[in-house]
Structure formats: C-alpha cells, structure tokens
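> let's see this in three dimensions:
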Amino acid sequence: MTPIPVITTDRLILRAPTEGDVAAFAGFYASEAAQFVGGPMKDFEVWRYTAEVLGHWQLRGFGRWMVERKDTPGAIGLVGLHAPLDWPEPEVGWMLWGGNGKGYASEAGRAARHFAYDTLGMTTLISQIAPGNAASVRVAERMGATREMPDNVHPVYGTLQVYRHPGPEAAE
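Reported below is the predicted structural model:
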C-alpha cells in the first residue's frame, strides 16, 4: 500500500482522508458550491468518492489530501493531484468548504505542486476549471497558472478550461 504523506505549510496540514471527514465533505457536496466539481452528491456518494480519493493513491502513487488548519481540527477542503484515466494529464486541484477567501486553496495547492515536482519528478501540471468558477480561476492565477487553449471537453463534466502551471524551475 502506498503511504499517504503528511505535508505541512505555515497554516495548514495536508493529510490522508478518513471516514471522519465524510460528514464535512458531504456538507460541501450538498451545497451550491459543489456545482463546479460534480455536485450535488448524497452522503453515500460522498463516502464512495472519499474511497475513490484513497484508491487513487494506491493506483497512481499520488493523490489528494484532506486539508485542515493547524489551529483548528477538522477538514476544510480536499486539495492535491489527480490523474484518472479520463484526464488529459496530471492536475493539481482544490475544493474548499471552510476558510474561503483566506488563501488556503493556493497555499495547499502550492504544497501539492511542490510535492509533484520535488518528490514525484513531474515536470508539468494543469488545473481544469469549470466555466463560471471565478474563485478557482483566481486561485490558479495566484499560483501562476495561465489559461491554455483549447478547452478540454470531458464526457461527464463537459467543457473544462485548462490552466497550465509553471514548471518546476519557475514555480514558487
């Protein structure tokens, strides 16, 4: 089994998802904010999705982490690396349900990107963003990603805008 590393930043802890995270994750997926990431979902669907997140680590050797603030226990988001078979290339992605507007998504996203470049040896990453998701566009741009054309048309999620992240030599 692939161990899921714990990553810390100045304010955050990125850690493996647990069953205890499902309630907060399900709350996010029941909200309007989840419209940009495949929601809404019912609680049992979120439980299965959490199992999928864990399985990605086993199949690919990398994946996404639950994010929590160092000063307050409890998951506030899911951030990390994603590369299922139907993705054009590895992605760094984020979804936060706590602490929006405080820079947590870009802080955690940068930590995940550094892991991809420094630990895994990846040389490029994208972020795919649903049209209309202005908050995610701001996060991608804060991380130095630039819009790339053409858009990706996914068979399930439809049109996704592609943002290319700077490579390892230019990433902050």
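
> for the rest of this, base every contact and every neighbour count on C-alpha atoms.
Noted.

> in the chain, which spans are helices?
For the chain, the helices defined by DSSP state H cover 22-29, 43-60, 104-114, 134-142.

> ok, and what's touching the second one?
Helix 43-60 has contacts (Cα atoms under 8 Å, 6 or more residues apart in numbering) with 1-2, 4, 16-17, 19, 22-23, 25-26, 29, 62-64, 82-84.

> which among those end up buried?
The neighbour-count criterion (16 or more other Cα atoms under 10 Å) marks Ile4, Ala16, Pro17, Val22, Phe25, Ala26, Tyr29, Phe62, Gly63, Arg64, His82 among these as buried.

> how about the nearest residue to Glu32, chain neighbours excluded?
Pro40 (7.4 Å; Cα to Cα, 6 or more residues apart in numbering).

> this one next, for a side-by-side:
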Amino acid sequence: MSLHAHITGPTLTTERLTLRQPVMDDFGPFAAYYGSDDAGWVGGPLDDRTAYRWFSAMAGHWTLKGYGWFWVDERDSGASVGFVGPHFPPHVDDIEIGWVIYPQAQGRGFGHEAAIAARDWTVKTLGPERLVSYIDPGNAPSKALARKLGATTDGTRAAHDAGCEVWQHPLEAA
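I've put the predicted structure just below:
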C-alpha cells in the first residue's frame, strides 16, 4: 500500500519546470526551508509542527477549493525548487499568486518561469476579477519578480496583514 497521495489536479510544464499538486515527499524540503532564516519574509522560521500545519493547509486548499499552490520541480533533475500558485483563504480579500523558490535554486529564473505558468493558469482557469500578491516592502527579490510579471503597487497595505503591500497583476497578461 502506498502512503503517498495520488495527484489528481493539473500538472503544468514549462521549458525547465513541472508544476504539480504537493505530495508528502514535499514536506521535507518545505520544513527545511521554513525552519531556516531564509523564510523570514514569508512568516518563518517555523518549528516542524507549525511547518506541517502550514504545509497541510496549503495541500488541503486543493481539496477545499479545487486549486492551490503548485509544487515546482526542475524537469531535468526532478529536484524540488519551491512552490508557487494561487490561493484564497477566507481571511484575505482577493486571490493571491504567491511564490517561494528555495535558496539553492534561486538566481536561475525559476521563480519567473513558474510564476508565469501559475499566473496564466489562474487567470484562464479561475477567471478572477483581481489577482494580487501580498509582499513585505523589504522583500526586494519578491518585489522585483512582481514587477517582472507586470504587477504594480500604490503602497496600499493588505487588510489581513498591514506589513504587506498589495501588488495587483494585470489580468490581460495571461
């Protein structure tokens, strides 16, 4: 008997990446990332118990809403490089497209490549009225990626997290 979930959601592919639903094997890299200081911009560092709750919530979003975070693998090596995708928990105002690329995979354009695929899938599949990213103003790499995706901000803060700016994505970009 397999202890791993069967992936039933969409799989997206780009030139170098595969984007898919999370499986239990993804928790190890996720916990390692969230246990480090590198996760400071996205709510970390976290202990393993809290990381597991977050991971489970992100994985469960697929069951509850029919979409969610895609886990991103490098196609050539199969290595997990991070996660990206749409999510819309009940405490936020808009569907958000978020991204995390693990430190060892940064600087190779994976964030941009994965975010484009996830953003385009989100716009085509979900048809949101608005698509945003919530970004800490000090997170220069995330802001640079948002700009590269065509997103803009006027400095408005997120209602659910006054520490984050709301970056709005153009829907016609997809």
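
> TM-score them against each other, please.
Overlay of the two chains. TM-score (TM-score structural alignment, normalised by the length of the first structure): 0.90; 168 aligned residues with a Cα RMSD of 1.8 Å.

> and which of the buried ones among the contacts of helix 43-60 of the first structure is nearest Ala105 of the first structure?
Using Cα to Cα, Arg64 is the member of these that lies nearest Ala105 of the first structure, at 12.6 Å.

> now check the second structure for the residue matching the closest one.
If you follow Arg64 of the first structure across to the second structure using TM-score structural alignment, you land on Trp69.

> one more: Tyr29 of the first structure?
Using TM-score structural alignment as the criterion, Tyr29 of the first structure maps onto Tyr34 of the second structure.

> contacting residues around that match?
Neighbours of Tyr34 of the second structure in contact, by Cα under 8 Å, 6+ apart: Gly44, Pro45, Leu46, Asp47, Ala51.

> change it to 10 Å
Tyr34 of the second structure makes contact with 28, 40, 42-48, 50-52, 54, 102, according to Cα atoms under 10 Å, 6 or more residues apart in numbering.

> ok, of these, which come out buried?
With neighbours counted by 16+ other Cα under 10 Å, the contacts of Tyr34 of the second structure contain buried members at Gly44, Pro45, Leu46, Asp48, Ala51, Tyr52, Trp54, Tyr102.

> quick one, what contacts the last one?
Contact analysis of Tyr102 of the second structure by Cα under 10 Å, 6+ apart lists 29-30, 32-34, 38-39, 80-83, 110-111.

> can I get the buried part of these as one ChimeraX selection?
Entered in ChimeraX, the line below selects the buried ones among the contacts of Tyr102 of the second structure, by 16+ other Cα under 10 Å:
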select :30,32,33,34,39,80,81,82,83,110,111
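
> between the contacts of Tyr102 of the second structure, which is nearest Ile97 of the second structure?
Phe83 (10.7 Å).

> I'd say that closest one and His112 touch.
No. Between Phe83 of the second structure and His112 no contact is recorded; they are 11.8 Å apart, counting by Cα atoms under 10 Å.
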